[in-house]
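1. Provided below for reference: sequence and predicted model.
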Amino acid sequence: MSIYIGNLSYDVTQDDLTQTFAEYGTVKRVQLPINRETGRMRGFAFVEMDTDAEESAAIEALDGAEWMGRDLKVNKARPREERGSSGGSWGRENSSRRY
């Protein structure tokens, strides 16, 4: 499992996140998604820590904390949702309706 960190400053680096989260345990991995078009950070990140207890301690300590001029949103990351082409059936179901 990993931790989601939202409302990040666009100036944050992997080293910044690693140092901050290392106060709560061993940081295994840091991901900073980048906008493909602009090359800028997208304002959120994911951090993986060694144990669930370390992740819980970091979440409890940092959620809502002010860091680099912003109030962080820190919680357990949700599994990524599949992005299929599911929009097509809506039109077929409703195509016979008259308004």
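-> Done, it's in.
2. CA only for contacts and neighbour counts going forward, please
-> Noted.
3. Just the strands from this protein, written as ranges.
-> Counting by DSSP state E, the chain forms strands over residues 3-6, 27-31, 44-49, 66-67, 70-71, 73-76, given from the N-terminal end onward.
4. what's the most buried one of those?
-> Mean neighbour count (mean count of other C-alpha atoms under 10 Å) peaks for strand 44-49 among these, with a mean of 22.
5. Second structure follows, compare the two:
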Amino acid sequence: MNLYVSNLMSSLRDEDLFDIFSAFGRVESCKVIVDRYTGVSRGFGFVEMPERQEALDAIRELEGRDIEGRQISVSEAKPRVDRDRGDRRY
């Protein structure tokens, strides 16, 4: 199950997400999304947990929890929709 995690502190890294979510079960991958130009966290990320029940437990326990001074939001990720970028040339 792919989870969407938001309202993250900019100092939080992939390894930190792994540590937080692995308390609830097996974690396949974690990725904090960063700005491609500055390398600074955009405040959200994704966690992949193969066992649905473990992912649901993580959502239930972590939704609204204070992590490094911010209340994070955790939910099931929606499928990615490719946006039409048109025929822009830069």
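-> Yes, it's here. On a predicted model such as this, the values are computed, not experimentally measured, just so you know.
6. Dump the strands of the first structure into CSV; add distance to S89 of the first structure as well.
-> What follows is the strands of the first structure, written out as CSV (distance: least, C-alpha to C-alpha, whole Å):
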stretch, distance to S89 of the first structure
strand 3-6, 32
strand 27-31, 35
strand 44-49, 33
strand 66-67, 44
strand 70-71, 40
strand 73-76, 32
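7. right, so of the ones you listed, which gets closest to E60 of the first structure?
-> strand 73-76 (8.2 Å; C-alpha to C-alpha).
8. mind checking how far that closest one is from the chain centre?
-> In this view, strand 73-76 of the first structure has its centroid 8 Å away from the chain centroid, taken as C-alpha atoms, centre = their mean, to the nearest Å.
9. Name the residues of the longest helix that the second structure contains that come out as buried.
-> If you go by DSSP state H, the second structure has its longest helix at helix 52-62. If you call a residue buried by 16 or more other C-alpha atoms under 10 Å, then helix 52-62 of the second structure has these buried ones: 54-56, 58-59, 62.
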